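Colleague: Dropping the sequence and predicted coords here.
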Amino acid sequence: MLNALALVMLAVALPACDGLHVDEHGQGPALKNARVLLATGGTPGYVYTPRVLASDGTYLWVIDRTARVQRINPETGACVQWFRMPEWELGKPTGMAIGISPEGKGQRAIYVADTHYHRVMVYEFPGDPAAKQPAVALSPRLIASIGSYGNAPGQFVYPCAVAVLPTSDGQSLERLYVGEFGGNDRIQTFDRELKFVKQIGGAGMGEDEKKVEFSRPQSIVLDVPNQRMFVADSINHRVGVLNLQGELIRWIGKPALTGQAPGQFSHPRGLTLLSDGTLLVVEFANNRVQRIDPKTGESLAVMGRTGMKTGELAEPWCIAQVGSRFFVAEGKANRVQVFDQMW
């Protein structure tokens, strides 16, 4: 239990914003106007242990531990399209991105980190669903399968994060980033032909803050206008800010300072970049979302608290934005919640 002085310091660590505050355990208020969008179940429009979210700008995509990839209406929660990964007995995907296709021509593709099969699967992006049509089972064309098991360049142990950099005209793939864990704990980059280019960082516990070391780089988010990327270095309890070449700019948080206070992290898993340049960070162990200023590392808001009620969080894996709404997937609660902006 924190002492009185620590409680005062914790209470003033965040600026007042719509009455947001944290308690002595670093917990924020319940998510604003939250409701369960996807509940527990195995049919389309339901989920079991969802661990992956992505946005295509109009729809929400979710992957759960049944290896189903679902395209979801973000207002109603209805599944409009879905498919299942070709193999799933060994494990399920833990990462996904919607981005420019390696085939170019301005077309998009679905990139899935097929974690326990040591590869990234690239699928053709489907056409828009018909209005008021029941969920359609897809058989998307496989564009490419990247990687195999191993430690060599271009191989993976457990790929878990994917980010797609388009060319400046938005018509072609410039670079693909893939984060992995399981001993490799690095980020690899691939060119438009999906050939290995370079490795960023390596496995480490982050004792030297000048080095790029990772322990489960679970999420990668690109900030293309500012030529930087953010990495959720989950087991090191920090977020990395790097340029797009992989050179370190700064770390937010420290492995030795994992905790509950604002600005500290405990197993950050998911990231979303906001239009104002701030960053939403989902913490698996703290069961909350923090809004972070990446320039200073300051925590600007803390949202969510531990629990199974609506507006509370139970082992959140990831966060996504579609329009003005935010979505968070919770493994323990077997659901996806939607909530409003709280700042």
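Modeller: Received the coordinates, thanks.
Colleague: Going by C-alpha atoms from here, please, whenever you check contacts or count neighbours.
Modeller: OK.
Colleague: any idea which helix or strand comes after the helix or strand where residue 280 lies?
Modeller: Assignment of secondary structure by DSSP states H and E places residue 280 within strand 279-283. The element immediately downstream of strand 279-283 (helix or strand, assigned by DSSP H and E) is strand 288-292.
Colleague: What residues of that next one count as buried?
Modeller: For strand 288-292, the buried set under the neighbour-count rule, 16 or more other Cα atoms under 10 Å, comprises 288, 289, 290, 291, 292.
Colleague: Out of these, which is nearest to residue 121?
Modeller: residue 289 (29.2 Å; Cα to Cα).
Colleague: quick revisit: tell me the angle of the strand holding residue 280 relative to strand 288-292?
Modeller: For the pair strand 279-283 and strand 288-292, the angle between their directions (axes from the mean of the first three to the mean of the last three Cα atoms, to 10 degrees) equals 150 degrees.
Colleague: burial of residue 228, as a residue count?
Modeller: Close neighbours of residue 228, defined as other Cα atoms under 10 Å, add up to 18.
Colleague: Next, find the distance separating it from residue 188.
Modeller: 16 Å (Cα to Cα, to the nearest Å).
Colleague: do the same with residue 328
Modeller: In this structure, residue 328 and residue 188 are separated by 27 Å, where distance is defined by Cα to Cα.
Colleague: Was I right to think residue 203 contacts residue 186?
Modeller: Yes. Taking contacts as Cα atoms under 8 Å, residue 203 lies within contact range of residue 186: 6.3 Å.
Colleague: what is in contact with these two at once?
Modeller: With contacts defined as Cα atoms under 8 Å, 6 or more residues apart in numbering, the residues adjacent to both residue 203 and residue 186 are 213, 214.
Colleague: the more surrounded of those two?
Modeller: Relative neighbour count places residue 186 above the other of residue 203 and residue 186, with 24 against 18, counting by other Cα under 10 Å.
Colleague: adding another structure so you can compare the two:
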Amino acid sequence: MDSTEAIQELKKLISDVKPCAVTEFLGWIRSNIDDMYEEAVDKSRQNCDIMLDTIRDEIRERLPINATFPTERILTPVAGPNSDCDPTTTVHVDAFLFDDNVIDGLCDDGKMSRNYCRQCGSKEISPLTFITHSASVRQIKYMFQYLLPNLHGKAVLDVGSRTGAVLYGAYLFSDASKIVGVELDKSFCDLQKKIVEKYEFKDRIKIVHQNIMNYLQYLNRFDVIILNNVFEFFMEMKAQKQVWQSLYQNINKPGTMLITIPSVKESLQNLQTNINLSKWLKEVDMCEVCKKTNMLMYGQEDPDDKDLASIHLYEVLPRT
């Protein structure tokens, strides 16, 4: 039976329990549900999950905790929702490499902290701001297992592929025939190529060391283009404006799907571009898909963790 049928069966079972025993029965469920959920998650893990975890472990060994290279130039946004990121209290934590369990372990070992002291020596502490430039494992699986249609014979492009997380996810969790990562930083390109070579992903993954502005002529060859927090922390606002205008001009094949974090509207709101968003893209309503995926991944439709809801899916409209 599927999850909907199982829920109905559970409700029926509860209704059949003697009234004097219902509280005891539900109390047992409450006490044991977390362990039962974790056991179910472990049983559902496939070889693809295990391989992705192995890749994560290996990349963590190759990178510092902030998952950056000295060759990278990271900027603090001067406008928009992330403009309040104080460089002294903002920590760059790669969501692909470091999930909450790993971060908790690092904090326990004294290698990382979630808080900072606002007045040295006092107990007046505040939480650090965590920023990620990569999709988490849950986000990656959501994209390729639930959000997107069957990608058999399709081409996927990840702009600013960094560690290659999205590329490995596309390889393991979809049938996409061509998966390309365009990355400006050579150190990250070299890292991705080593992983692709070692795990024999070369048949479908290609790494391109290039500025996306020099790759515009190829954009219409792709069926899915992914833009995950790719410009805001790496470009001045003038450069962001130019790159978005170039994407608008060059991503014009009707039906092309864009996945973005954050939304395109949020990315454009402080750039004063001439982009007519309503004539370029149609956002796909994925609320029900998100709820269903949250039930499968978290055991509830609307968890505190909003990782999946932060992902936006668009379809390119015909130009008139």
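Modeller: Right, received. Where do you want to start? Please read all numbers here as calculations on a predicted model, not as lab measurements.
Colleague: After superposition, what is the TM-score?
Modeller: With the length set by TM-score structural alignment, normalised by the length of the second structure, the two chains reach a TM-score of 0.27; 146 aligned residues with a Cα RMSD of 6.4 Å.
Colleague: Which secondary structure elements does the strand holding residue 280 of the first structure sit against?
Modeller: strand 268-273, strand 288-292, strand 316-322 (3 or more Cα pairs under 8 Å, 6 or more residues apart in numbering; DSSP states H and E).
Colleague: Which strand or helix spans residue 8 of the second structure?
Modeller: Element membership of residue 8 of the second structure [criterion: DSSP H and E] is helix 3-16.
Colleague: Which residues does that helix contact?
Modeller: Helix 3-16 of the second structure has contacts (Cα under 8 Å, 6+ apart) with residue 22.
Colleague: Next, the buried residues of that helix.
Modeller: Buried residues in helix 3-16 of the second structure, counted by 16+ other Cα under 10 Å: residue 14.
Colleague: So which residues of the stretch 101-250 of the second structure form helices?
Modeller: 137-142, 165-173, 186-198, 237-250 (DSSP state H, counting those that start in this stretch).
Colleague: mind listing what's buried in the third one?
Modeller: I take that to be helix 186-198 of the second structure. Judged by neighbour count using 16+ other Cα under 10 Å, the buried positions of helix 186-198 of the second structure are 186, 187, 188, 189, 191, 192, 193, 195, 196.
Colleague: cool, and the last one?
Modeller: Neighbour-count burial for helix 237-250 of the second structure flags 237, 240, 241, 243, 244, 248 (criterion: 16+ other Cα under 10 Å).
Colleague: immediately after that helix, which helix or strand?
Modeller: The element immediately downstream of helix 237-250 of the second structure (helix or strand, assigned by DSSP H and E) is strand 257-261.
Colleague: Tell me how far residue 321 of the first structure lies from residue 338 of the first structure.
Modeller: Distance, residue 321 of the first structure to residue 338 of the first structure, by Cα to Cα: 9 Å.
Colleague: Between these two, tell me which one has more neighbours.
Modeller: Residue environment comparison for residue 321 of the first structure versus residue 338 gives the larger neighbour count to residue 338, 26 against 23, counting by other Cα under 10 Å.
Colleague: From what I see, that one and residue 328 are in contact.
Modeller: Yes. Using Cα under 8 Å, residue 338 of the first structure is in contact with residue 328, at 6.6 Å.
Colleague: Residue 233 of the first structure and residue 222 of the first structure, how far apart?
Modeller: Distance of residue 233 of the first structure to residue 222 of the first structure, given as Cα to Cα: 15 Å.
Colleague: If you count surrounding residues, which of the two has more?
Modeller: Counting neighbours by other Cα under 10 Å for residue 233 of the first structure and for residue 222 shows that residue 233 has the greater number, 30 against 21.
Colleague: Does the more buried one touch residue 202 like I think?
Modeller: No. Look at residue 233 of the first structure against residue 202 with Cα under 8 Å: they stay out of range, at 11.5 Å.
Colleague: residues shared between the contacts of those two?
Modeller: Here residue 233 of the first structure and residue 202 have residue 214 as joint contacts, going by Cα under 8 Å, 6+ apart.
Colleague: hmm, back to that, out of the buried residues of strand 288-292 of the first structure, which is nearest to residue 80 of the first structure?
Modeller: Top of the list for closeness to residue 80 of the first structure, among the buried residues of strand 288-292 of the first structure and by Cα to Cα, is residue 289 at 28.2 Å.
Colleague: Could you check how far the residue nearest to that closest one when sequence neighbours are not counted is from residue 124 of the first structure?
Modeller: Residue nearest to residue 289 of the first structure in three dimensions, not counting chain neighbours: residue 282, with 4.6 Å by Cα to Cα, 6 or more residues apart in numbering. Distance of residue 282 of the first structure to residue 124 of the first structure, computed by Cα to Cα: 29 Å.
Colleague: Tell me which of those two has more neighbours.
Modeller: Each of residue 282 of the first structure and residue 124 had its neighbours counted (other Cα under 10 Å), and the higher figure belongs to residue 282 (30 against 19).
Colleague: The more buried one against residue 317, yeah?
Modeller: Yes. Under the criterion of Cα under 8 Å, residue 282 of the first structure makes contact with residue 317 at 7.0 Å.
Colleague: Overlap of the contact sets of the two?
Modeller: 269, 270.
Colleague: now whichever helix in the second structure runs longest against helix 3-16, angle please.
Modeller: In the second structure, assigned by DSSP state H, the helix with the most residues is helix 19-44. Relative orientation of helix 19-44 of the second structure with respect to helix 3-16: 160 degrees, computed using the same axes, to 10 degrees.
Colleague: what's the angle from the helix or strand that helix 19-44 of the second structure is followed by to helix 186-198?
Modeller: Counting by DSSP H and E, the element after helix 19-44 of the second structure in chain order, helix or strand, is helix 47-62. Orientation check (the same axes, to 10 degrees): helix 47-62 of the second structure against helix 186-198 gives 140 degrees.
Colleague: which helices and strands does the helix or strand hosting residue 83 of the first structure pack with?
Modeller: Secondary-structure element containing residue 83 of the first structure, defined by DSSP H and E: strand 79-84. Helices and strands touching strand 79-84 of the first structure, by 3+ Cα pairs under 8 Å, 6+ apart, are strand 68-72, strand 136-137.
Colleague: what's the first one packed up against?
Modeller: Spelled out, that is strand 68-72 of the first structure. Taking 3+ Cα pairs under 8 Å, 6+ apart as contact, the helices and strands that strand 68-72 of the first structure lies on are strand 60-63, strand 79-84.
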